[in-house]
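[1] Sequence plus the predicted model coming up.
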Amino acid sequence: MKLGGGWGMDDYTIIVAWVFATVGWVMNIFCIKNGFGKNIWDIPFDHIIKFYKYFNAFATIYKVQISLAKISVCLFLLRIFQSKAFRYIAYTLIGINAAVGFTWAFVDSLRCLPVHLTWLGWMDKYEGQCIDFDTAVLIHCLVNIIIDSVIVVMPVYEVSKLQLPLQKKISVGLMFMMGSVLTIIAIIRVAVFQRDKIAGNETAGLQPLMHWSAIECLIAVMCACLPASRTLFIHFFPNLRQSSSRRQYYATPSNTAFSKGRSNSKIVKSVSYSVDCAHQAEQHGGSMNSFVPLVEQDRKC
């Protein structure tokens, strides 16, 4: 099904992120079946070992998944905004997210040396070394909060420079600001982790952290898919298309000079592309293969 345009790298990336999120939920279920949420002294030894294996697998998957979801958002924004500064920042964020995901996945995979200490270290029978898990979690959370904040601010700032009616600016800006939900969840993860962690009783103390991490994985996918949701609604509710297609968002002659002097934002695809594509689809027999490109308003004057 094509709704509003062709597939891009952002679409393929978010599909992979969704697969990782699904696998993460499966790991969460396996952890629960092996005593996750209970006191460690109430769980059979073999279940504790399985719990640590599944938890470590989830932690590794989470790091990769959350980075992929944010890379998908950056790739989507690159399909919309064309200003050089914006694109430099977006590509930088893609590189940072890739580095963060790979680095922390590697750290979680080799958190202990020898590796079997990751699920056997709780017995205090084996020699080896493990990194400080609490510190690693807090650093990763802090990095994610900073990245989330930048990703949210970037498109909102670009939208504020476009010559759109105030109501439209607010609606589009709010759509992009939905990404701040991830920032809120990241902060909650830090808070519950600091509050509920229990030394020597990790099967109970880590439960809130894993709970919010699993939620964050799915919310990240939802936020990345949010811009396309309007097209989906219009596909199933055509009346929305008719009411929206009557609106005009181009600069009027009265503000042409203002557009020439003040607008520095370059955009090649409207975030309300579902409206334009629907209108164009009617003229071309209901078939569209790409997003409708828009150019700077001052070039039209």
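    Looks like it arrived, so ask away. Keep in mind the model is a prediction, meaning the values are calculated, not measured. Residues are numbered from 1 along each chain as shown.
[2] CA only for contacts and neighbour counts going forward, please
    Noted.
[3] which residues of the stretch 101-250 of the chain fall in strands?
    112-113, 129-130 (DSSP state E, counting those that start in this stretch).
[4] most tightly surrounded among the ones you listed?
    Neighbour counts (mean count of other Cα atoms under 10 Å) averaged over each of the strands of the stretch 101-250 of the chain peak at strand 112-113, with a mean of 16.
[5] can you list the residues that contact that one?
    Thr118, Gly128, Gln129, Cys130, Ile131 (Cα atoms under 8 Å, 6 or more residues apart in numbering).
[6] Identify the spatial nearest neighbour of the fourth one, chain neighbours not counted.
    With sequence-adjacent residues excluded and distances taken as Cα to Cα, 6 or more residues apart in numbering, Cys130 is closest to Cys112, at 4.1 Å.
[7] The second one now?
    Nearest residue to Gly128, sequence neighbours excluded (Cα to Cα, 6+ apart): Leu113, at 5.7 Å.
[8] Any figure for the gap between that neighbour and Val190?
    Leu113 sits 26 Å away from Val190, going by Cα to Cα, to the nearest Å.
[9] Could you do Gln248 as well?
    From Gln248 across to Val190, the span is 45 Å (Cα to Cα).
[10] cool, and Glu158?
    Taking Cα to Cα, one finds Glu158 at 30 Å from Val190.
[11] got it, and Leu120?
    In this view, Leu120 and Val190 are 26 Å apart by Cα to Cα.
[12] What of Asn34?
    Applying Cα to Cα, the value for Asn34 to Val190 is 25 Å.
[13] With neighbour numbers in mind, choose between those two.
    Per other Cα atoms under 10 Å, whichever of Asn34 and Val190 has more neighbours is Asn34, with 22 against 18.
[14] Can you tell me the SS state at the nearest residue to that one once chain neighbours are set aside?
    Leaving aside its chain neighbours, Asn34 sits nearest to His47 (5.0 Å; criterion: Cα to Cα, 6+ apart). Local secondary structure at His47 is given as helix here, using DSSP: H, G, I helix; E, B strand; the rest coil.
[15] Check whether His47 really touches Phe30, as I assumed.
    No - His47 lies out of contact with Phe30 (Cα atoms under 8 Å); the separation is 10.2 Å.
[16] For Val192, list the residues it contacts.
    Counted by Cα under 8 Å, 6+ apart, Val192 has contacts Pro208, Leu209.
[17] In this structure Asp11 contacts Ser72, no?
    Yes - applying Cα under 8 Å, one finds Asp11 in contact with Ser72, separated by 7.1 Å.
[18] ok, structure two:
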Amino acid sequence: MAEFQELPTCALTCTITTLSASECELTDIACIKANKPLQDELSVCVRASCTIKESLTAKAFLQTLLGAPRRNKERIGTLTTLIAGGFAVLAFLLRVIARLPIHHSKWGPDDWIISLAMVFVIPLTICAYVLNQIGMGKDMWYVSFDHITQILEIFYFTELLYFAAIGLTKISILLFYLRIFPDWKLRRMIYGIIGACIAYMVVFIVATALQCIPVSMAWQKWDGEHQGKCLNLNAEGWASAIINIILDLIVIVLPMRQLKDLAMSWRRKLGVMIMFLGGGFVTIVSILRLKFLIQFAHTDNVTWDYLPVGYWSAVETHVGIIVACAPAIRSLTGNLRNRFFPKPTSQPSYYDDSTAHSSSKRSKGTSNSRNWGSKNGAGSRLSSLSTARGDKEFVQIDEYEMDVGGGGRLKADQRSTAEGSEEGSVNRSHTPYDDIEAAPLATTAAPIGRGVNGIMVQTDFTVGRS
């Protein structure tokens, strides 16, 4: 009986009243432990008779008295946050390296936006780590009252960082699409979706920031001792998660038709598609997050039930950063591979092997054939342009990083002159390989039997007619 003196008065009264109506004695701990309906009845009485803080104190006491295990998933949350966050930071750093001048890269709007997203992702990762150190992942009745308030306050600011990070990440990916896809219909759709992402961020950041009046109620209302008004946070959480999933799916599906029509081998096409479909994992994470949002709709154990929502939110932002950086990382690895493991040089050709072979035979008997050679036996450094107009996108995906310097992009009047010539004249502007950019279709598509818009060659090549 002496042990029960530690209970709050309201809880002690409930305990005595409930046990007196049962077959268990107050000192018969084994009987109380084995009688689950009795424990439930006691919990109902305590909740009805005590304040929230008194109820938590009573819960912790009874759980300890009955020898219940202490659940603790702090380590899961910590490791998940640190590992996913570490990979996200690494992916971003590799993207920055890929943009260095040594790689002849171009820093574009998508890079600025993903950098801005990292401004929110890094503090979000720090907040997620801190949450796990002060009680997130433990049962609420084992966490000090001050820490409960701190957890909810940090969680509040983490939500704001989350909405900013995922919105900016989507916008960065969409700006990358604008960088590589010239189709005007697709570009109009992309601009519309960018607008939707901006609206998503603004609406839910404002709604989350003003979820309670006064704002401090967002982390103080749990104890029932403060007065204020709050929105239906569960409805807001579900709405934001569902809209986020829809936007994720749109961003994933948007470039698939363009990628499907590329004139390349299925193996290479599949590799490019997989790179873009990496965003599907972000959608899966969003769905998992929604599942846990639904589960804690009416939770009375926030420090335990918020854990999966917290670390899945962090993982979603981290994976989003990794997916957004994947094309730049792909380009970087290709540049490094070509630099340290260069392929044997060969005669440049815009055609496949069989076409080039037959053309070389025809060149022996006709004065209209074109012979390509390099000065001093220098190897070809021409861009691997495709033989079909559809390959433009693949060229851009591989080489969109290449900067334009010294007039590398053909001017509009040059393009129109080349395209309008009835004789299919060829513009022989000398353009260094390193200056090739992901230009619109007309400037990058390779000739099919003749020049589409001009032949871009390095200055150490000569064009002659035999």
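    Yes, it's here. Nothing here was measured: the structure is a model prediction, and the numbers come from that model.
[19] Tell me which residue of the second structure lines up with the residue nearest to Cys130 of the first structure.
    Aligning on TM-score structural alignment places Cys112 of the first structure opposite Cys212 in the second structure.
[20] likewise Ala69 of the first structure?
    Matched by TM-score structural alignment, Ala69 of the first structure corresponds to Thr169 in the second structure.
[21] With Met222 of the first structure instead?
    By TM-score structural alignment, Met222 of the first structure lines up with Ile322 in the second structure.
[22] That match contacts Ala91, correct?
    Yes - using Cα under 8 Å, Ile322 of the second structure makes contact with Ala91 at a distance of 5.6 Å.
[23] quick one, helices of the first structure?
    Secondary structure of the first structure (DSSP state H): helices located at 9-33, 45-78, 84-109, 117-120, 133-160, 166-177, 180-196, 202-205, 207-236, 238-244, 256-262, 273-283.
[24] For my notes, please list these in JSON lines and give distance to Cys301 of the first structure for each entry.
    Output for the helices of the first structure, formatted as JSON lines (distance: least, Cα to Cα, whole Å):
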{"stretch": "helix 9-33", "distance to Cys301 of the first structure": "33"}
{"stretch": "helix 45-78", "distance to Cys301 of the first structure": "25"}
{"stretch": "helix 84-109", "distance to Cys301 of the first structure": "22"}
{"stretch": "helix 117-120", "distance to Cys301 of the first structure": "65"}
{"stretch": "helix 133-160", "distance to Cys301 of the first structure": "20"}
{"stretch": "helix 166-177", "distance to Cys301 of the first structure": "21"}
{"stretch": "helix 180-196", "distance to Cys301 of the first structure": "36"}
{"stretch": "helix 202-205", "distance to Cys301 of the first structure": "62"}
{"stretch": "helix 207-236", "distance to Cys301 of the first structure": "29"}
{"stretch": "helix 238-244", "distance to Cys301 of the first structure": "24"}
{"stretch": "helix 256-262", "distance to Cys301 of the first structure": "7"}
{"stretch": "helix 273-283", "distance to Cys301 of the first structure": "20"}
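[25] which one of these lies closest to Lys300 of the first structure?
    Of all the helices of the first structure, it is helix 256-262 that lies closest to Lys300 of the first structure, at 9.2 Å by Cα to Cα.
[26] quick one: contacts for the residue nearest to Phe296 of the second structure when sequence neighbours are not counted?
    Leaving out its chain neighbours, the residue that sits closest to Phe296 of the second structure by Cα to Cα, 6+ apart is Asp305, at 6.0 Å. By Cα under 8 Å, 6+ apart, the contact set of Asp305 of the second structure is Gly137, Phe292, Gln295, Phe296, Thr299.
[27] For the residue lying closest to the third one once chain neighbours are set aside, give its distance to Ile252 of the second structure.
    Okay, so that is Gln295 of the second structure. Residue nearest to Gln295 of the second structure in three dimensions, not counting chain neighbours: Asp305, with 8.0 Å by Cα to Cα, 6+ apart. Asp305 of the second structure sits at a distance of 30 Å from Ile252 of the second structure (criterion: Cα to Cα).
[28] List the buried residues of stretch 36-43 of the first structure.
    The neighbour-count check on stretch 36-43 of the first structure (16 or more other Cα atoms under 10 Å) flags Phe36, Gly37, Lys38, Ile40 as buried.
[29] Kindly state which residue of the second structure is aligned to the third one.
    Spelled out, it's Lys38 of the first structure. Checking with TM-score structural alignment, Lys38 of the first structure has Lys138 as its match.
[30] gap between the counterpart of Ser265 of the second structure in the first structure and Met178 of the first structure?
    Mapped onto the first structure by TM-score structural alignment, Ser265 of the second structure lines up with Pro165. According to Cα to Cα, Pro165 of the first structure and Met178 of the first structure sit 20 Å apart.
[31] what's the answer for Lys63 of the first structure, then?
    Distance, Lys63 of the first structure to Met178 of the first structure, by Cα to Cα: 21 Å.
[32] Give me the more crowded residue out of those two.
    Each of Lys63 of the first structure and Met178 has its neighbours counted (other Cα under 10 Å); Lys63 has more, 23 against 16.
[33] leaving aside the residues next to it on the chain, what's closest to that one?
    Spatially, and ignoring its direct neighbours in sequence, Lys63 of the first structure is nearest to Gly101 (5.2 Å; Cα to Cα, 6+ apart).
[34] Quick check: the one you found touching Ser67?
    Yes - at 5.3 Å, Gly101 of the first structure and Ser67 qualify as touching, with contact defined as Cα under 8 Å.
[35] how close does Ser160 of the first structure get to Ala251 of the first structure?
    Applying Cα to Cα to Ser160 of the first structure and Ala251 of the first structure gives a distance of 14 Å.
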